[in-house]
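Novice: next comes the sequence, and after it the predicted model I'd like to discuss.
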Amino acid sequence: MVKALLVAAVSSGQGKTTVTAALARKLVRMGHRVRVFKCGPDFIDPMLLERASGAPVQSLDLWMVGKELCSRQLAQAAAEADVILIEGVMGLYDGTPSSADLSREFGVPVMAVIDAGAMAQTAGALVHGLRDYGPVDIAGVIANRIASEGHAKMVAASLRDIPLFATLPKQARSLPERHLGLVLPDEVLDIDQLLDELADQLVFDQAAWDSLPPVQIGPAPTPQKEPLLAGTTIAVARDAAFMFLYPANLDTLRAMGATLKFFSPLADEAVPVEADAVYLPGGYPELHAEQLSQAAQWTASIRTVHAAGTPIFAECGGMMALADTLADKSGAVWNMAGLLPGAVAMQPRLAGLGSQGLETPQGVLRGHTFHYSKLATGVPPAAYTIKHPSAIQGEAVYRVGSLTASYFHAYFASNPAASAALFLRSVT
């Protein structure tokens, strides 16, 4: 038995991530063992939540991750922690499936976050609507941007039978953001001080916390993965330009027998010579385009392994770094590795977003897309992903020799066999 909460809101922009991080840090400082999860596809919020909680943050999503793996991850967390916090995605009922669906599936009550900065008694109508529309089990409310003690009392009175669990005042400074979301925690020099300040400012009702009933999360069996990658060494790019990857992806590769070797293109490190395959995850190559363009050793090595027929899987930012050129947000154009003929340019507007699946001979490989750049190329797509739930055409998948590249971020655990095939030489 463990205390568990799904932190959700009426929409994005209400402060879910800030509140979840503050609550996680506060509970850790109170001596609790805390595990945090993030609903839906996301890379950046989990980094902040990991910093706040001191423990790895995995994804929960009934479609991309699947009910079975969600159940296993929750069971493992319940065995290791006193508290489980799950940060929702967008609004509580947004998406197919939604955060509300996840709440009901696993019996985890909702902690509703509201931005009360421009309201008082209307907070009650908003929260009762969130509860009753589904309905869902609402454990309480955390009110963000509270101006005063009197403001908090008005909000609390409006909630009627729903407790005001905690309040957070208006912040003099917020977590910095850029085009793909929050700035990475390692880029904020005083991030731990900021998290501690948020925890200190979270006015917490200890009695309400003590009254939260525990959630029963049953044990879930862990199936053995076939050793499809036994004896395979995969070189994984990991640095400030290539850091958007699900921890479950690395876990899945290891569970199938792969040995992972990490290297940094930004530091001009060559692909490790023992690599049987290369994985270039997404990230921010557009912020480091000049440095990448000058990384001669990295460029020469990836061209060499490509010419040798070594399997390369490049997703989103990884693909951008393998085009001929990359135009950053200022319009400056930089030479990239040139394995995928074409030019990438940053756009002022979002160019792709949402859950998608890729049909493969091993079944559907699920994942998502989220990018602000566009690729102009004469290379015909070898395949397209399918958007979920609309089932319309999604991202192009390109194959150039041993390279497979796309804006699609794959969630390897959704189909280990299909994922393994990306890193194995095809038999002709």
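Specialist: Yep, it's here. Residues are numbered from 1 along each chain as shown.
Novice: every contact and neighbour count from this point should use C-alpha atoms.
Specialist: Noted.
Novice: next one: stretch 119-136 to chain centre, how far?
Specialist: Distance of stretch 119-136 from the chain centroid (C-alpha atoms, centre = their mean, to the nearest Å) equals 28 Å.
Novice: quick one: buried residues of that stretch?
Specialist: 120, 121, 123, 124, 126, 127, 128, 130, 131, 136 (16 or more other C-alpha atoms under 10 Å).
Novice: so the residue nearest to the third one when sequence neighbours are not counted, which of the three states?
Specialist: Meaning residue 123. In this structure, residue 123 finds its nearest non-sequential neighbour in residue 155, 6.1 Å apart by C-alpha to C-alpha, 6 or more residues apart in numbering. Here residue 155 is recorded as helix under DSSP: H, G, I helix; E, B strand; the rest coil.
Novice: enumerate every residue touching residue 155.
Specialist: Residue 155 sits next to 116, 120, 121, 122, 123, 124, 143, 164 when contact means C-alpha atoms under 8 Å, 6 or more residues apart in numbering.
Novice: which of the residues you listed sit farthest apart?
Specialist: 122 and 164 (14.0 Å; C-alpha to C-alpha).
Novice: sorry, back to before: in TSV: the buried residues of stretch 119-136, plus secondary structure.
Specialist: TSV is the format used below for the buried residues of stretch 119-136 (three-state DSSP):
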residue	secondary structure
120	coil
121	coil
123	helix
124	helix
126	helix
127	helix
128	helix
130	helix
131	helix
136	coil
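Novice: okay, pairing it with this:
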Amino acid sequence: MSTTAYCPALFLSAMASGQGKTTVTAALARHHRRQGRRVTVFKTGPDYLDPQILALASDQPVEPLDLWMAGEAFCREQLYRAAQVSDLILVEGAMGLHDGTPSSADLAIAFDIPVACVINARGMAQTVAAIGLGLARYRPEMQFHGLVANALGSERHRQLIEDSLPDDVRLLAALPREEHLALPSRHLGLVQPGEQDDPDNLSLEARLEAAANLLEGQALTELPPTVAFEPQNIDTPPPALAGKRIGIARDAAFSFIYAANVRLLEAMGAELCWFSPLADTSLPEGLDALWLPGGYPELHAAALGANHGMCQAIRHFDARGLPILAECGGMLYLQQTLTDQHGTCHPMAGVLPGHGEMRTKRGCQGMQSAPLPEGEIRGHAHHHSRSHDTLTPMAHGRRASHPAPGEAIFRRGRLNASYLHLFFPSNPEAVAALLDGTMDGSPTPGASAHAKSCSHVE
């Protein structure tokens, strides 16, 4: 009896970032959902924001797929499980189709998923065909399903593109220029669904419905070819966190949380206790460890700094020498001050020395791993801030494709902090060691830093 699972699948990529592939993917997911189909959407690469839009469009959770960060085995198992219960699988790529190592094309080829490419056709016509032909031929081993021409100005614009395409490169959809349907964005990417409440603009639901309407009657809405997905049978993680109560910050300021990370902690036996640094004035009782993920503390810095009860509770937790893992925004929250994007300085929790400052242009992003004594954990960086007057780093991240040192990694006692967002399934044993207090080579826990006034920020 075959264990292979079969499901129609389509990989939606683009010639570059900013072409509208998230809008197209979300519209396509919403179209098929309206037809009564169960649609499972995946997002290529490290991304916390696009998946929130895609989850709303499909009414299903959205997982990351990345050959470097998550590994081929994880990707294979996720696709296999989705194929067992779905009527359609959609995968949204990252950047341009052939950008990066591994690229979106590498992922599509690895699992033999046909590819549709989105091209923003504003300012060109026949050149769209030339670009499309190059995308289709560049990797002969890749299944090229066709093109989606976006931001067209007229029916004549569509005709010029379609007439220029060779017979074996299909124009799957031609979408008119509809600026009001564009998904709103800010410094780290798309605005989260819960924050898209501007009364002067269309709601996110209205945008998704309108975008899905534009696809009606176009070839893109036809079910793509059926793909065979094989099982991976990943080993069950050991119950290394059995009996541990782990507090996880989650609210509008801290929302960059991979569902795969949460599932892994639960699979290792942890009891998860959610709390809000914005709304709660104390931590849940009986916690053995804290995880402070990334998010947008800069957008809520005043409220975070004014919540003295929570800041004091976290300082007391740290003073007891219990494990804390702080990632990016979580690290900024633990430092002494944070200067927001408007130049206003706010006191933070004061657990760690250091001052965070938002930057308007320069930032850091890309795949990196954390070379910890407990083992290497893969992840990524994506931020528009910097920190100074910090602890001396214990180590620096290792970039996936560049020899330069990556993000600073700080350790003091059982507290670990960095700009890195870690993907826990890349090394479950190392994650368990960080959160159960059995870290290798940990210095003796030290006292918490005392928050300084904002006048100390350079």
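Specialist: Yep, that arrived. Predicted model only: the values in this text are computed from it and were never measured.
Novice: please state their TM-score.
Specialist: Here the TM-score for the pair of chains, by TM-score structural alignment, normalised by the length of structure 1, is 0.97; 427 aligned residues with a C-alpha RMSD of 1.4 Å.
Novice: tell me, what residue is most central in structure 2?
Specialist: residue 47 (1.7 Å; C-alpha atoms, centre = their mean).
Novice: counterpart of that one over in structure 1?
Specialist: Using TM-score structural alignment, the partner of residue 47 of structure 2 in structure 1 is residue 42.
Novice: now name the helix or strand holding the counterpart of residue 94 of structure 2 in structure 1.
Specialist: Residue pairing (TM-score structural alignment): residue 94 of structure 2 is matched to residue 89 of structure 1. According to DSSP states H and E, residue 89 of structure 1 maps onto no helix or strand at all.
Novice: where along structure 1 do the helices fall?
Specialist: 16-29, 44-53, 67-80, 99-106, 122-133, 149-158, 191-201, 206-210, 247-255, 289-293, 296-307, 317-320, 416-421 (DSSP state H).
Novice: alignment lookup: residue 221 of structure 1 to structure 2.
Specialist: Match for residue 221 of structure 1 (TM-score structural alignment): residue 233.
Novice: also residue 426 of structure 1?
Specialist: Using TM-score structural alignment, residue 426 of structure 1 pairs with residue 438 in structure 2.
Novice: distance check, its match against residue 388 of structure 2.
Specialist: 29 Å (C-alpha to C-alpha, to the nearest Å).
Novice: repeat for residue 146 of structure 2
Specialist: Distance from residue 146 of structure 2 to residue 388 of structure 2, by C-alpha to C-alpha: 48 Å.
Novice: so between those two, which is more surrounded?
Specialist: In this view residue 146 of structure 2 and residue 388 are compared by other C-alpha atoms under 10 Å, and residue 146 has more residues nearby, 24 against 13.
Novice: what sits against the counterpart of that one in structure 1?
Specialist: Superposed on structure 1 with TM-score structural alignment, residue 146 of structure 2 falls opposite residue 140. The neighbourhood of residue 140 of structure 1, defined by C-alpha under 8 Å, 6+ apart, consists of 110, 111, 112, 162, 163, 164, 165.
Novice: how about the equivalent of residue 70 of structure 2 over in structure 1: what's its closest non-neighbour residue?
Specialist: For residue 70 of structure 2, the aligned residue in structure 1 is residue 65 (criterion: TM-score structural alignment). Leaving aside its sequence neighbours, residue 65 of structure 1 sits nearest to residue 414 (C-alpha to C-alpha, 6+ apart; 5.9 Å).
Novice: residue in structure 2 paired with the one you found?
Specialist: Mapped onto structure 2 by TM-score structural alignment, residue 414 of structure 1 lines up with residue 426.
Novice: I'd guessed that match sits against residue 72; true?
Specialist: No: between residue 426 of structure 2 and residue 72 there is no contact under C-alpha atoms under 8 Å: 10.8 Å.
Novice: and these two? which has more neighbours close in?
Specialist: More neighbours surround residue 426 than the other of residue 426 of structure 2 and residue 72, with 20 against 17 (other C-alpha under 10 Å).
Novice: who are the contact partners of the more buried one?
Specialist: 69, 70, 71, 377, 378.
Novice: with residue 57 of structure 1 instead?
Specialist: Applying C-alpha under 8 Å, 6+ apart, the residues near residue 57 of structure 1 are 35, 36, 37, 38, 46, 47, 49, 50.
Novice: surely the first one touches residue 79?
Specialist: Okay, so that is residue 35 of structure 1. No: assessed by C-alpha under 8 Å, residue 35 of structure 1 is found out of contact with residue 79, at 10.5 Å.
Novice: which of the two has more residues huddled nearby?
Specialist: Between residue 35 of structure 1 and residue 79, residue 35 has the larger neighbour count (other C-alpha under 10 Å), namely 27 against 13.
Novice: which ones are touching that one?
Specialist: Residue 35 of structure 1 touches 53, 55, 56, 57, 77, 81, 83, 84, 85, counting by C-alpha under 8 Å, 6+ apart.
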